[in-house]
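> predicted coordinates and the sequence they were generated for:
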Amino acid sequence: MTAVSNVLRYFSPRISKALVGVCGNISEIRLRSGGPLSITLPDQYVYLTENGAYTSSADKALRVTMEDIRHSFEAVCRYSVHSCQSQINSGFVTVAGGHRAGFGGTAVYSPSGKIENLKYINGINFRIAGEVRGAADEIVLTAMQNGLKSVLIFGAPCSGKTTILRDLCRQVGDRYPVSLVDERYEIASVSGGNANNHVGANTDVFSGFSKTDGILTAIRVMSPRMIVCDEIGSDSDISALRQAWISGVKIAASTHCGSVTELLCGSVYPLIACKAFEYAVLTEDRHIKRIYKSEELIKLKESGDEV
């Protein structure tokens, strides 16, 4: 069964018909009201016709309607929008298997300045999750031959960070106590209290926690050897991870950075500078491109060389 077949239930009959015969490694399915149905493949971005054929012409593609959008929105919310409101306010809902539906629409703000709802949903981007056993083998062989090390995985969007982080969590969690802070439900894909993805026999999952709350709670109550979390970058994330490091807990995390230069200039660099992260792994096209030691990155930063 392909990843696409696992998400067909979230689409209207006419969209499902176009998708049902699609093969290959699809990373995204995009619906825009009034726009062409499109998919993202490893090496190209294409449109789909009514019969599921690839085309480079938007004019020949199946046009998505508001009814298609409404059908998918209600399906990913399990026909209970209220129960998914907190995720909707963050702009996405994660479904079984770790696939994530991101929404475009009109934000409704509360008097305090926080988003309290999204209305007039006019676009949905399905990001297809991939559980790939062995995706983190190179990290384990290179960085963890002599015990646990802290690892930062970085790369552009859709470069494979989460897939590799998930497998690293699985491999480490099969050997040591691990706490996974799965804020967006993408790594373990917990549903009804059960993880749909393999994240390690000794892994405790904190689903839906903010990274700050999840990290600090895990330190206090679970005594993990490693904490795993996805998409770090805010000041609160950095502060909580620094507390984990001070507490002697190893960290595996990911962050959005398109290059080493961006990483060295970003908010996460202080955790590299103090060696809270001992290795940094650059991903590209869903593979590991290079593994850096923190010392290498610190020297690059001090030299001012562009990478």
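Now that the structure is in, tell me what you want to look at. Numbers count the residues shown, from 1 in each chain.
> alpha carbons only for contacts and neighbour counts from here, please
Will do.
> was I right to think residue 301 contacts residue 263?
No - judged on CA atoms under 8 Å, residue 301 makes no contact with residue 263 at a distance of 9.8 Å.
> surely residue 169 is in a strand?
No - checked against DSSP: H, G, I helix; E, B strand; the rest coil, residue 169 lies outside a strand; its state is helix.
> show the contacting residues for the closest residue to it other than its chain neighbours.
Among residues not flanking residue 169 along the chain, residue 199 sits closest, at 5.5 Å (CA to CA, 6 or more residues apart in numbering). With contacts defined as CA atoms under 8 Å, 6 or more residues apart in numbering, the neighbours of residue 199 are 166, 167, 169, 170, 171, 173, 187, 188.
> okay, one more to line up with it:
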Amino acid sequence: MQDIVSIFPSWLQKQLTSKIISWDQIEEIRIRVNRPVEIASSSGPRLMKEVLPSEKDVLYMIDQLSQHSIYRLEEELRQGYITMNGGHRVGISGKVNMENGHVKNIRYFSSLNIRIARPVKNVSVPYLPMIYHNSRVCNVLLVGPPRCGKTTFLRDLTRLISDGFQSWPSRKVGLIDERSEIAACKHGVPQQDVGMRTDVMDACPKAEGMMMMIRSMSPDVLVVDEIGSNQDVEAIMEALHAGVSVIASVHGDDYEEIKQRPSLQPLFQHRVIERYIVFANDKKPGIVRSVLDDNGQPLSRSMEAKKNENSRRHPVALRYNLDRI
């Protein structure tokens, strides 16, 4: 946590280190000018009512994040967040400057939201037998509401496919990370573990990034977060015609809801998605409600059990297998 603590003014560092007993449980730290610091943890939010950061304190933190040159953060400020070493993300709000109808930057800073990156590994392992078919990676769509665990699951699945796991060989993965949430790149270098054979197109629009990745890096699998536009779906169809498997996520309550969405119709009309992993809208993120086939029907338990048994019969060390490349 030293990367996070070091950006605070010294008096605020002392307050936080004295009052936060277990950093392992902390998810967010929200700093608001002249208002109490808010700590969000797995047990819920808590206000430190006696700790009131000033505007000067927020400016100090921005100065630390920019390494004393605010102009270095011009693009990040336009996006509204800064990625730190370790993959932690600092969301920013305040008064924006506009130019030609678009946000140019944020001038006056009123709030910072430090989202602590804490990788959760192997959450997708139980679902690997359903994602592979004869050693080929199926086309998969993760479905769920915001903050249900889709991105964490997608990051872990990307790593496992890239590195290889047990009897499943490693694959070349192209990750289009438009919002820098999966790989959490800093200066183009992933801060999160997304696998040794994963190439990342960071902060790039999804549709353009998919086409660029296919042309330049010849991936076996494309991974993209939160599709939704017609352009996204058109790019996915192009990728599939090029023989590339696609794993994506989409906001939605369930299969039936996304099936009615006009922009996603080509995916359903051509039945190109072979697996739908539907997440529950639960207070605890990461709960998978169901896994569906290309017809939207639950995969049979017998099929799932058989594939799990086969994977146990062929144990391979969890490592990067050069002989599989």
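Great, that's in hand. The shown structure was predicted, so the numbers you read here are calculated from the model rather than taken from an experiment.
> re the thing from before, out of the contacts of residue 199 of the first structure, who's the most crowded?
residue 187 (32 neighbours; other CA atoms under 10 Å).
> so that residue versus residue 129 of the first structure, what's the distance?
Taking CA to CA, to the nearest Å as the measure, residue 187 of the first structure falls 9 Å from residue 129 of the first structure.
> shared neighbours of the two, anything?
In contact with both residue 187 of the first structure and residue 129: 98, 163, using CA under 8 Å, 6+ apart.
> so the alignment partner in the second structure of residue 104 of the first structure is in which element?
Under the alignment (TM-score structural alignment), residue 104 of the first structure maps onto residue 93 of the second structure. Residue 93 of the second structure is part of strand 89-99, with elements assigned from DSSP states H and E.
> list the buried residues in that strand.
89, 90, 91, 92, 93, 96 (16 or more other CA atoms under 10 Å).
> can you list these in JSON lines and add distance to residue 252 of the second structure?
Listed next are the buried residues of strand 89-99 of the second structure as JSON lines, based on distance: CA to CA, whole Å:
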{"residue": "89", "distance to residue 252 of the second structure": "25"}
{"residue": "90", "distance to residue 252 of the second structure": "26"}
{"residue": "91", "distance to residue 252 of the second structure": "24"}
{"residue": "92", "distance to residue 252 of the second structure": "26"}
{"residue": "93", "distance to residue 252 of the second structure": "27"}
{"residue": "96", "distance to residue 252 of the second structure": "30"}
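> from those residues, which is closest to residue 312 of the second structure?
Distance to residue 312 of the second structure across the buried residues of strand 89-99 of the second structure (CA to CA) is lowest for residue 89, with 38.1 Å.
> what's the separation between residue 103 of the second structure and residue 219 of the second structure?
Residue 103 of the second structure is 34 Å from residue 219 of the second structure, by CA to CA.
> more neighbours, the two?
More neighbours surround residue 219 than the other of residue 103 of the second structure and residue 219, with 22 against 14 (other CA under 10 Å).
> my read: that one touches residue 170, true?
No - assessed by CA under 8 Å, residue 219 of the second structure is found out of contact with residue 170, at 11.7 Å.
> how about the helices in the stretch 201-307 of the first structure?
211-221, 235-246, 260-265, 269-273, 294-303 (DSSP state H, counting those that start in this stretch).
> relative to residue 285 of the first structure, which of those is closest?
helix 260-265 (15.8 Å).
> can you pull the buried residues of the longest strand anywhere in the first structure?
The residue-count maximum for a strand in the first structure (DSSP state E) belongs to strand 115-127. Neighbour counts over strand 115-127 of the first structure (16+ other CA under 10 Å) mark 115, 116, 117, 118, 121, 122, 123, 124, 125, 126, 127 as buried.
> just tell me the aligned range of it in the second structure.
The aligned range for strand 115-127 of the first structure is 103-115, by TM-score structural alignment.
> tell me, what residue is most central in the second structure?
residue 182 (3.1 Å; CA atoms, centre = their mean).
> quick one: contacts for that one?
151, 152, 154, 155, 192, 194, 225.
> circling back: and the furthest pair within the buried residues of strand 115-127 of the first structure?
116 and 127 (23.4 Å).
> so how far does the strand holding residue 93 of the second structure sit from its counterpart in the first structure?
Taken over the aligned residues, the distance from strand 89-99 of the second structure to the first structure averages 1.5 Å (mean CA distance after the TM-score superposition for the first structure).
> quick one on the thing from earlier: the residue nearest to residue 169 of the first structure in helix, strand or coil?
Classified using three-state DSSP, residue 199 of the first structure is coil.
> gap between the residue opposite it in the second structure once aligned and residue 160 of the second structure?
Using TM-score structural alignment, the partner of residue 199 of the first structure in the second structure is residue 194. Note on residue 194 of the second structure: its distance to residue 160 of the second structure, by CA to CA, is 8 Å.
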